[in-house]
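> no sequence for this one, just the structure:
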């Protein structure tokens, strides 16, 4: 099959590990022709290009800046992506007939691109739903349901769902939310299609762990909790700060916070002011350095703002599970990530407005025997539920005939 993948996430090297690159490699290795359309921001000072790399065709489209910029430029650039993607596809991929189009949210503004390919090629369309916008912005009080901006994006969201033959959600709570809040969407086309990776083999060596911790001045005799990833409004950074405050005298634990985002300066000013002795903040590290650091820690942390009514399911969970690390998740009540973690017995959960409960769970995970058992369970659960093979098979079952052969 000819498969078209659309995303606003930059994919520079298909051989790198990530939820999208891992899946696209699986499609390539299964014999499909894979075409990837991704953005190239203006600040990189490079033109639109169409190239073949490692057996995959890349169309990198020059757009405005959508990261590391102000909210006005980000908003304008995001709105223009649809038009620029469509123009580039018509120019560079005009002679390719696609059988399957896969695309992700964010953004929800690909509707015209999807409609064009679907009509032109009679292609099947599959939405990987990673973000429910604009409701997530309403939850965080960025604008109200009465605003024109909400009404505009809500229309775009509904159109995108209507153009999608299938909608793959990260968890059952996402499925339930979409069906409850979009009555026009058919139950038959919404399913669980979780975040997934191609798990790497990670061997934990005590001497290497000791060496890495010493490199970053992290104690070797404490339980080290790491949060890595986006430090933005969705993560509820105020609660993270409250947890750090509550544990500033706790000599059993050590916190490592590594990442970037709109709230990074807020947490940095807290670190500068309070001078914690059992926590360290890193700006975004190079991928290899971060992974080595993360693999030397004991427990992975997940934070989500308690106000969310949409069920987020952070992909950060997978890297913790890959490293056989137990997880402590502090989230809203709408997501089912806590239920999954506790049912799989690879971590603990609390609501992200209850510091006392967070501290109780924190102390439980200071027990090395509990951590060891939960870590083993985490890796096992990952391999049984969250590999790209699972995701590929979920998508491809829609392209099988009664005899089990894929339509091409």
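Noted; the coordinates are in hand. Since we're looking at a predicted model, the values are computed, not measured.
> switch to C-alpha atoms for all contacts and neighbour counts from now on
OK.
> Spatially nearest residue to the most centrally placed residue in the chain, not counting backbone neighbours?
By C-alpha atoms, centre = their mean, the chain has its centre lying nearest to residue 315, at 3.9 Å. Closest residue to residue 315 apart from its sequence neighbours, by C-alpha to C-alpha, 6 or more residues apart in numbering: residue 195 at 6.1 Å.
> contacting residues around that neighbour?
Taking C-alpha atoms under 8 Å, 6 or more residues apart in numbering, we find residue 195 in contact with 19, 170, 315, 318, 386, 391.
> Now with 10 Å, please.
Contact partners of residue 195, counting by C-alpha atoms under 10 Å, 6 or more residues apart in numbering, are 18-20, 23, 128-130, 168-171, 313-318, 385-388, 390-391.
> doesn't residue 228 make contact with the residue nearest to the centre of the chain?
No: Residue 315 lies out of contact with residue 228 (C-alpha atoms under 10 Å); the separation is 11.2 Å.
> who touches both of these two?
With C-alpha under 10 Å, 6+ apart as the test, residue 315 and residue 228 both reach residue 302.
> Return the distance of the residue nearest to residue 315 relative to residue 65.
Distance, residue 195 to residue 65, using C-alpha to C-alpha, to the nearest Å: 26 Å.
> Likewise for residue 134?
From residue 134 to residue 65 the distance is 20 Å (C-alpha to C-alpha).
> And the helices in the stretch 301-408 of the chain?
In the stretch 301-408 of the chain, the segments counted as helices under DSSP state H, counting those that start in this stretch are 316-322, 337-343, 355-364, 368-385, 388-396.
> so which of those comes closest to residue 181?
Proximity to residue 181, assessed across those by C-alpha to C-alpha, is greatest for helix 337-343 (20.0 Å).
> Name the residues that touch that closest one?
So helix 337-343 is in contact with 170-173, 302, 311-314, 317, 326-333, 344-351, 374, 377-378, 381, going by C-alpha under 10 Å, 6+ apart.
> what do you get if the cut-off is 7 Å, keeping everything else the same?
313, 329, 347, 348, 349 (C-alpha atoms under 7 Å, 6 or more residues apart in numbering).
> Most neighbours among those residues, please name it.
When neighbours are taken as other C-alpha atoms under 10 Å, the top entry among these is residue 347 (29 neighbours).
> Chain neighbours aside, what residue packs nearest to that residue?
Using C-alpha to C-alpha, 6+ apart, the closest residue to residue 347 is residue 327 (4.4 Å).
> Residue 365 versus the one you found, what's the distance?
Distance from residue 327 to residue 365, by C-alpha to C-alpha: 9 Å.
> Put this next to the first one:
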């Protein structure tokens, strides 16, 4: 059995962004491996109460059988871009130190972005003569450039150099879709290093509690259209609010926005200005409650702005499929749209077009049997293609291959 060090930016209690790494680690532990996690402190808006020992440079804890090192520093309370950028670079040093003090390991695993963590893992691998597996879920720094967060300047060139060195020094590059795999190769990776390991749905979604979910009273008996997740600029949540305004006279339809994030207050204010009575906001929920809300909904939303070219599909879409609910994909053309079409598990619309979004909601509302059938299709498709057990099988084979050389 292998001793694994896993370096990942976010981890529970941040379930929306750290769920996959947590579930993969849990599955590997079940199979007899040892997993040590190096991660950051959870962001405050994902917590119901302040996290203990926040402010320390390193804090060790035990979490569901995992040995976890929380690394500081943290400067940003609400995703201020400048402070997040500062953390982006400083976290390279803290994660490198976290890896050094984690004890002997056989293989180092990391998830990128941010590319600075992958760079720390690659240098640690060089120093300790251990093989590194890098799990690539987005191509940085190119994605930052395309989104306008970076310009073609010194910082971009530094990050691009880090990316090249990561691809050169990493023994294996896993990624979640063929599209991302092609982008990694275009960015300089050796094709032979790239292995496709898709994301997976939450097994908890198969066994959602039947206990009544706590929702606003005016939701009762309505056709519920739900977005649940982080509320930030890339998610195009303004389109959902605008669509709700267009459907305000459809008394049988109600919208629900669940979660928190940098755009939350702006969305609430917009809803108040529009005087929407068919839209409610619900705070960020624990994992089981989040899944129960998805299960209580009729349609669940995956949403990205048109600038966010979709080369993969987010874990929240797999949660929706695991709960047997139809997907309304408000996303650019890409892997998400392809899966919705292949699985026949929902409808897709072009982002930032509230009229089209509203029309899709009406279509599902007026054809409840179709919406229910699409939900069942998504569940069956997920069971066949996207499970943590299948992902762990692939990672075990990679680890076995790397430890033999």
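Structure's in. What do you need? If you're wondering where the values come from, they're calculated on a predicted model, not measured in any experiment.
> Confirm the residue nearest to residue 315 of structure 1 sits in a strand?
No: counting by DSSP: H, G, I helix; E, B strand; the rest coil, residue 195 of structure 1 is located in no strand; its state is coil.
> Now which residue in structure 2 aligns to it?
When structure 2 is aligned by TM-score structural alignment, residue 195 of structure 1 is paired with residue 199.
> Can you show me the helices along structure 2?
15-30, 81-100, 115-128, 142-146, 154-169, 178-186, 237-246, 264-273, 287-296, 315-322, 335-343, 354-366, 368-385, 388-403 (DSSP state H).
> and which of the contacts of helix 337-343 of structure 1 is nearest to residue 35 of structure 1?
residue 313 (26.9 Å).
> hang on, isn't the closest one packed against residue 173?
No: in this structure, residue 313 of structure 1 is not within contact of residue 173 by C-alpha atoms under 7 Å, at 9.4 Å.
> and for those two, which residues touch both?
residue 335.
> circling back: quick one: the match of residue 195 of structure 1 from residue 176 of structure 2, how far?
Taking C-alpha to C-alpha, one finds residue 199 of structure 2 at 6 Å from residue 176 of structure 2.
> Also residue 97 of structure 2?
Residue 97 of structure 2 is 28 Å from residue 176 of structure 2, by C-alpha to C-alpha.
> Which one's more surrounded, the two?
For residue 97 of structure 2 versus residue 176, the count of surrounding residues by other C-alpha under 10 Å is larger for residue 176: 21 against 16.
> which residue packs closest to that one, ignoring adjacent ones?
That would be residue 198: by C-alpha to C-alpha, 6+ apart, it lies 4.1 Å from residue 176 of structure 2.
> What is the burial count for that neighbour?
Residue 198 of structure 2: 21 neighbours (other C-alpha under 10 Å).
> OK, contacts around it?
Each residue near residue 198 of structure 2 by C-alpha under 7 Å, 6+ apart is listed here: 176, 177, 386.
> out of those residues, who's nearest residue 403 of structure 2?
Nearest to residue 403 of structure 2 among these, with distances taken as C-alpha to C-alpha, is residue 176, at 23.0 Å.
> could you dump the contacts of residue 198 of structure 2 to TSV with distance to residue 251 of structure 2?
Below are the contacts of residue 198 of structure 2 laid out as TSV (distance: C-alpha to C-alpha, whole Å):
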residue	distance to residue 251 of structure 2
176	40
177	40
386	37
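> Quick one: which of the residues you listed hold up in structure 1? List them.
Mapped onto structure 1 and checked by both residues aligned by TM-score structural alignment, their matches' C-alpha atoms under 7 Å, these keep the contacts 176, 177, 386.
> Among those, which one sits closest to residue 399 of structure 2?
Nearest to residue 399 of structure 2 among these: residue 176, at 17.6 Å, using C-alpha to C-alpha.
> Tell me the spacing between the corresponding residue of structure 1 for that closest one and residue 190 of structure 1.
The alignment partner of residue 176 of structure 2 in structure 1, by TM-score structural alignment, is residue 170. Distance from residue 170 of structure 1 to residue 190 of structure 1, counting by C-alpha to C-alpha: 11 Å.
> Can you give me every residue that contacts residue 198 of structure 1?
So residue 198 of structure 1 contacts 22, 387, 388 (C-alpha under 7 Å, 6+ apart).
> Quick check: the gap between the last one and residue 18 of structure 1.
The one in question is residue 388 of structure 1. Counting by C-alpha to C-alpha, the gap from residue 388 of structure 1 to residue 18 of structure 1 is 10 Å.
> so what sits against both of the two?
What both residue 388 of structure 1 and residue 18 touch, as defined by C-alpha under 7 Å, 6+ apart, is the set residue 197.
> and those two? which has more neighbours close in?
Using other C-alpha under 10 Å as the criterion, residue 388 of structure 1 and residue 18 rank with residue 388 on top: 25 against 19.
> what's the aligned residue in structure 2 for that one in contact with, if anything?
In structure 2, residue 388 of structure 1 lines up with residue 388, judged by TM-score structural alignment. Counting by C-alpha under 7 Å, 6+ apart, residue 388 of structure 2 touches 24, 200.
> Kindly recompute the last result at 8 Å.
Contacts of residue 388 of structure 2 were listed using C-alpha under 8 Å, 6+ apart, and they are 23, 24, 27, 199, 200, 201, 202.
> Now distance to residue 42 of structure 2 too, for the residues you listed, in JSON lines please.
Listed next are the contacts of residue 388 of structure 2 as JSON lines, based on distance: C-alpha to C-alpha, whole Å:
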{"residue": "23", "distance to residue 42 of structure 2": "17"}
{"residue": "24", "distance to residue 42 of structure 2": "19"}
{"residue": "27", "distance to residue 42 of structure 2": "22"}
{"residue": "199", "distance to residue 42 of structure 2": "22"}
{"residue": "200", "distance to residue 42 of structure 2": "22"}
{"residue": "201", "distance to residue 42 of structure 2": "22"}
{"residue": "202", "distance to residue 42 of structure 2": "21"}
